[in-house]
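Chemist: Please find the sequence and the predicted model below.
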Amino acid sequence: MDVTKIKDPAFLKNLSKEEMVELSQDIRDFLIENLSATGGHIGPNLGVVELTLALHKHFDSPKDKFLWDVGHQSYVHKILTGRGDKFDTLRQFKGLCGFPKMNESEHDVWETGHSSTSLSAAMGMAIARDIKGDSNYVVPIIGDGALTGGMALEALNHIGHEKKDMIVVLNDNEMSIAPNVGALHSVLGRMRTAGKYNKAKDDLEYILKKIPAVGGKLATTAERVKDSLKYLLVSGMFFEELGFTYLGPVDGHNFDELDENIRFAKKTKGPVLLHVITKKGKGFHPAENDKVGTWHGTGPYKIDTGDLIKSAVKGPAWSALVSETVRKSARTDERIVAITPAMPVGSKLEGFASEFPDRMFDVGIAEQHATTLAAGLATQKMKPFLAIYSTFLQRAYDQVVHDICRQNLNVFIGIDRAGLVGADGETHQGVFDIAFLRSLPNMVVMMPKDENEGQHMVHTALTYDDGPIAMRYPRGNGSGVEMDEELSALPIGSWEVLREGSDAAILTFGTTIPMALNAADKLAKSGLSVKVVNARFIKPLDEAMMMDLLKLNMPLLTIEEAVLQGGFGSAVLEFAHDAGFGHATIERMGIPDQFIEHGSVGKLLEEINLTESRAVELIQSMVPAKEKRA
């Protein structure tokens, strides 16, 4: 079947099992071919082909609500709901989003990108359904990795208590991005190997009914036997004790098993947990045999060999540069430990884990726990390095405020993927961390101009003893600068002049420094002398340099690849006002008050006018104003 011609999933209801199997292969072939050109989350989607087909066959979307937790496994859902013809634009600027998106389709009823949210949202939809007297099904699909998130466990507790009709599909592939960890993962492992519980329970009930009831004692004994069988067959029966009817485990690639259990789930009152076992990457050998998460999400690749197509790079990956510098420091400082919330591969911590297995902690998708764990370690004079993506640090904000900053603990937060990240879009752009960290007492925030300064910043953070310190670093690779052999600590709050100038100054840091230097070069050709400052400490500011610039009445332009509201530019404005220079000429460039969609970083910067040419325009408009006042 040409899957690009599919407009609506209703046709599935008339397909035979053989036709469903054939369609499954067509969809897999389509995904493997298209994602080889665009990149994307190939592993999760190849694993849910049959499951998605079965769900759409037995339910009526969008009346029935599918909530895809995390959402990176929604490509098959998108194909079945009429978006297959747009897959050549997947994750590209103005193209098809890699996650559920309400403005794309009425079938996308919940937007995701972060994990563990689907159950809470589903509970909200179920409550609304019952209040309004509607009769639709609510079906969240959550992975075993996302189930470790505290929010998901809170929702399970509430759903089980309220007894609302809901069918929770647990897509169990033993992976999130990296292999799953934790006690709950072990519980699910025992469920996988325990075999099917429900049929054995039913058989036992039939036998017990044949025994003549001799008083209440035998009846009580019979119930006890049934309960003991429950615990024997499925260790702990975690979900049933929470109030769910547990079905499974079910082979998620077998239509007969899927059909039988979905039908039964639809007839069951109250919350149901349908435990489905799937194979991440199924049907594509490199992805199917991936043990570390490489094929969770990729760029373009060669179909025949599975080789990833990588663009030419000059310097090391930023994540590797930071984690390897921490690893180097850990060789001489036994207090250093590393913590990651399920991102050991993305944060390039495999080397640290290999060398220091007793000092490396992957806590699963549990950012709040990871953050307070780091705080607890710091109270005992350890030096925790918390490696966390900017977008995921948002999920642990209260822990940063309450547990780290309030207690002024020496935690080093490595803020990975800071700034625009491109194809993953709105849910993953790392543009809010400056605004939400800058307001916190005791916090130091910094960002290096290149990988050499980056390694010195890591050393600065690991030798800093006066409270929490965060270092932002972008997605991608460094520029290939020469690296110093010896590491040294940078003075906290110190800036660096990269280019002298007398007519105006650009204050910036990190990824926007090349933009500032290029703008200064262009302005020099028109006769303007522009100072460029590497404002590498976002908090605290270099107050001495700020005072010098303000006393010179020099127009200032701040540039940041982060939100303007509450950001670095706001800090500069606040300082000028508080220092008595409220009349100073200050302009700001950064992310406007909007969520930034998916696309290449270059395209996105152009879209929001965060460009070299805009910097030139602003400086040119500011300097005449200075001359007129003089």
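Modeler: Nice, thanks for sending it over.
Chemist: C-alpha from now on. contacts and neighbour counts both.
Modeler: OK.
Chemist: so who does the residue nearest to Val138 when sequence neighbours are not counted touch?
Modeler: Spatial nearest neighbour of Val138, chain neighbours left out: Lys65 (4.8 Å); criterion: Cα to Cα, 6 or more residues apart in numbering. Neighbour list for Lys65: His107, Val109, Asn136, Tyr137, Val138, Val139, Pro140 [criterion: Cα atoms under 8 Å, 6 or more residues apart in numbering].
Chemist: Number of residues surrounding the fifth one?
Modeler: Yep, that's Val138 we're talking about. Neighbourhood size, Val138 [other Cα atoms under 10 Å]: 25.
Chemist: From what I see, Ala194 and Met237 are in contact.
Modeler: No. Contact criterion Cα atoms under 8 Å: Ala194 and Met237 do not qualify, at 10.9 Å.
Chemist: Give me the more crowded residue out of those two.
Modeler: Higher neighbour count among Ala194 and Met237: Met237, with 19 against 15, using other Cα under 10 Å.
Chemist: Report the secondary structure state of that one.
Modeler: Using DSSP: H, G, I helix; E, B strand; the rest coil, the structure places Met237 in helix.
Chemist: this is the other structure I want to compare:
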Amino acid sequence: MTTIGALPEVIDPAGLRRLPAAELPRLAQELRDLLISSVTRTGGHLGPNLGVVELTIAVHRVFESPRDAIVWDTGHQAYVHKMLTGRRHRFGSLRQEHGLSGYPNRAESPHDIVENSHASTALSYADGLAKAAQVQRTARAVVAVIGDGAMTGGLAWEALNNIGGAPDRPVVIVLNDNGRSYSPTVGALARHLAELRAGTARGNFFRDLGLAYLGPVDGHDIPALEHALESARSLAAPVVVHCVTRKGHGYEPAETDEADCLHAVPPAPHTPTGHLVHESSRVESPERTPATGVRSASGGPKWTDVVAQELVQLAHQRQDVVAITAAMMRPTGLFDLACACPERVFDVGIAEQHAVASAAGLATAGMHPVVAVYSTFLNRAFDQMLMDVALHRLPVTFVLDRSGVTGPDGPSHHGMWDVALTNLVPGVRVAAPRDGDQLRLLLREAVAHEQGPTAVRYPKGRAGDPIPAVAHLGGADVLARPPHQSPRHVLLLTVGPLAREALEAAELLRKTGVTATVVDPRWISELDEEVVRSAGAHDLVVTVEDNAISGGFGDLVARTLRTGRVAVPLVTLGLDDDFLGMGDRDALLDQQGLTADGIAEAARAGLERGRSDAALWRPASGL
């Protein structure tokens, strides 16, 4: 990658501060060019970072990172921060396995104070850092860069309450106001910020909370930003610097991207001259069909698109169906429903806790709410799911997008805890569809359930070809059953789309003289009695899930078999009980042994062990 002009001279914040002010516009343009060329090749968050180029330059010229603490919320707007803190040369590996993280990462640099990629956390971190500075009597400045979308989160409001209540504890809140999160920011705060931008506000919310307020400031005017930030620092008090930016600034396709398609972009092909290949001219690579004959998972509709279409159909058929999103209208598939039935879709901002508690209110009033969130964001609303929905046996359906291994977003976005969390909730029913057809069916079954909460989990990407059932065991689907059992016979219980890998594993086992029955339980919060009885007729049971092992489906199967006094060895395959790194989904599944080869190898090893106390087996290879 060619670098010219100011960029080679700026390798750290100290070099940035030495750069003459006259060079800063050229630096900003070079950073913007590098963002566009890099992110469109690797994939990543483009629009948010284009909007904070000048803001980031100003922050690093006024404050001395890492001596001064700079916390980024949400972390996906920190690409320019990374470029200015010695990591510009690594952007070719952005979001790749063993490459540069798409979020702040403490292992990469001392300038990354917090590895936050869930929104609305930075102000609480800043409050704690400021308290520590006060107790330790250090002169460290504390800066939190937070977007107006993240400011809608309940945690941010709790932090503001504390920060504003301590006038002698300085925190500089850099409010990056571009009027959007994924989509336009919603609620009373968004209206108030618009009034502040227009100069028509009758009061000032931040001043009423006890914070000083500077702005609004043009977030693309470096001298104005530096002046405001210097003033904020000199106040030695809690202060909000209201910076007005434009998402995607400096790149016309991103600036005019009302659908937020360029908020985050996938890797895109380029011509030899470096220009992007237009979307309409791209040619999809052909699907590969494994030698086992199991059809590929690379085709078919996207999981989220299936949900989007089915929810519209459900809403037309049932007037009680409503939907709630926490600022993720398009990513979770609710946009189509919002177009078809706008009065029945509610965007509550980045506030998952409120989304679920509000759903409880809707259900109490006789509606059937569908709460659509990324799996990993359900973590925030666990208390509301448990105590506000489940305790009252309310019919709320949770649509858990991005469950399991998601890929390049890394640890904060892998949906690897939802099974364990929901398994703790009394009365909840959890479905894991193996393909798009099953997603439609299970979503309808979930919404039809009125005795308590339900959840439907599915991954990112495409759903692949339908996998038909050859028989049924109660409510479970039998996907493969050998006509004759060998002396060594295995039951493979699979969760969701890993059914495809299990079917391939069964074929691999057959070639080594081991027969296998493959069963998709469909509902993974309970095990059908017929499946339990069938387990006793096998020499080994293997559970396969892309969820953390502790508290997952395998643990539920172990408890169920013990309760039913079914003495059969059990091998539990899933994700390591640790934070999983970033990388391609298939590569990460391979690392975790969740491929056909890994499943077959684990089954063969489990048969050889042959011990009934093998409640959990993890070989040294990491399977």
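Modeler: Sure, I can see it. Note that the structure is predicted; figures quoted are calculated from it, not measured.
Chemist: any idea how far the aligned partner of the residue nearest to Val138 of the first structure in the second structure is from Ala14 of the second structure?
Modeler: In the second structure, the residue equivalent to Lys65 of the first structure is Ala69, according to TM-score structural alignment. Per Cα to Cα, to the nearest Å, Ala69 of the second structure is found 15 Å from Ala14 of the second structure.
Chemist: Give me the residues contacting stretch 555-574 of the second structure.
Modeler: Stretch 555-574 of the second structure is contacted from outside by 525-527, 532-533, 535-536, 538-549, 554, 592-594, 599, 602-603, 606, 610-618, 623, using Cα under 8 Å, 6+ apart.
Chemist: buried set for that stretch?
Modeler: By 16 or more other Cα atoms under 10 Å, the buried positions in stretch 555-574 of the second structure come out as 555-558, 560-561, 566-574.
Chemist: Stretch 510-529 of the first structure too?
Modeler: Applying 16+ other Cα under 10 Å to stretch 510-529 of the first structure flags 510-513, 515-517, 519-520, 522-523, 528-529 as buried.
Chemist: ok, now stretch 59-72 of the first structure?
Modeler: Buried, per 16+ other Cα under 10 Å, within stretch 59-72 of the first structure: 59-62, 64-72.
Chemist: and which of the residues you listed is nearest Lys17 of the first structure?
Modeler: Lowest distance from Lys17 of the first structure to the buried residues of stretch 59-72 of the first structure (Cα to Cα) belongs to Phe59, with 16.5 Å.
Chemist: who's in contact with the closest residue to the closest one other than its chain neighbours?
Modeler: Distance criterion Cα to Cα, 6+ apart; nearest residue to Phe59 of the first structure, sequence neighbours excluded, is Tyr137 at 7.8 Å. Neighbour list for Tyr137 of the first structure: Phe59, Lys63, Asp64, Lys65, Asp165, Met166, Ile167 [criterion: Cα under 8 Å, 6+ apart].
Chemist: Out of these, flag the one nearest to Lys269 of the first structure.
Modeler: Of all the contacts of Tyr137 of the first structure, Lys269 of the first structure sits closest to Asp165, with 5.9 Å by Cα to Cα.
Chemist: Which residue of the second structure is paired with that closest one in the alignment?
Modeler: When the second structure is aligned by TM-score structural alignment, the residue opposite Asp165 of the first structure is Pro170.
Chemist: what's the answer for Glu154 of the first structure, then?
Modeler: The equivalent of Glu154 of the first structure in the second structure is Glu158 (alignment by TM-score structural alignment).
Chemist: Then Ser479 of the first structure?
Modeler: In the second structure, Ser479 of the first structure lands on Gly464 (TM-score structural alignment).
Chemist: do the same with Asp134 of the first structure
Modeler: Match for Asp134 of the first structure (TM-score structural alignment): Thr138.
Chemist: how much space between Ile339 of the first structure and Asn173 of the first structure?
Modeler: On the measure of Cα to Cα, Ile339 of the first structure and Asn173 of the first structure end up 24 Å apart.
Chemist: Tell me where the stretch 201-350 of the first structure has helices.
Modeler: Assigned by DSSP state H, counting those that start in this stretch, the helices in the stretch 201-350 of the first structure fall at 215-233, 238-241, 255-267, 285-288, 318-330, 350-355.
Chemist: ok, and which of these has the densest surroundings?
Modeler: Compared across these, helix 318-330 shows the largest average neighbour count, a mean of 21 (mean count of other Cα atoms under 10 Å).
Chemist: which helices and strands sit right next to that one?
Modeler: Other helices and strands packing on helix 318-330 of the first structure, by 3 or more Cα pairs under 8 Å, 6 or more residues apart in numbering; DSSP states H and E, are strand 336-340, helix 350-355, helix 451-463.
Chemist: mind checking the longest helix of the first structure?
Modeler: helix 17-38 (DSSP state H).
Chemist: and for that helix, what span of the second structure is it aligned with?
Modeler: Aligned by TM-score structural alignment, helix 17-38 of the first structure falls on residues 21-42 of the second structure.
Chemist: do stretch 107-115 of the first structure as well
Modeler: Using TM-score structural alignment, stretch 107-115 of the first structure lines up with residues 111-119 of the second structure.
Chemist: can you give me the offset of that stretch from its chain's centre?
Modeler: In this view, stretch 111-119 of the second structure has its centroid 14 Å away from the chain centroid, taken as Cα atoms, centre = their mean, to the nearest Å.
Chemist: How about the residue nearest to the spatial centre of the second structure: what's its closest non-neighbour residue?
Modeler: Closest residue to the average C-alpha location of the second structure: His413 at 3.3 Å, with Cα atoms, centre = their mean. Leaving aside its sequence neighbours, His413 of the second structure sits nearest to Thr376 (Cα to Cα, 6+ apart; 5.8 Å).
Chemist: Also Phe361 of the first structure?
Modeler: That would be Ile339: by Cα to Cα, 6+ apart, it lies 4.8 Å from Phe361 of the first structure.
Chemist: Now for the counterpart of that neighbour in the second structure, how many residues are close by?
Modeler: Here Ile339 of the first structure is matched to Ile324 in the second structure, going by TM-score structural alignment. Neighbour count for Ile324 of the second structure, taken as other Cα under 10 Å: 25.
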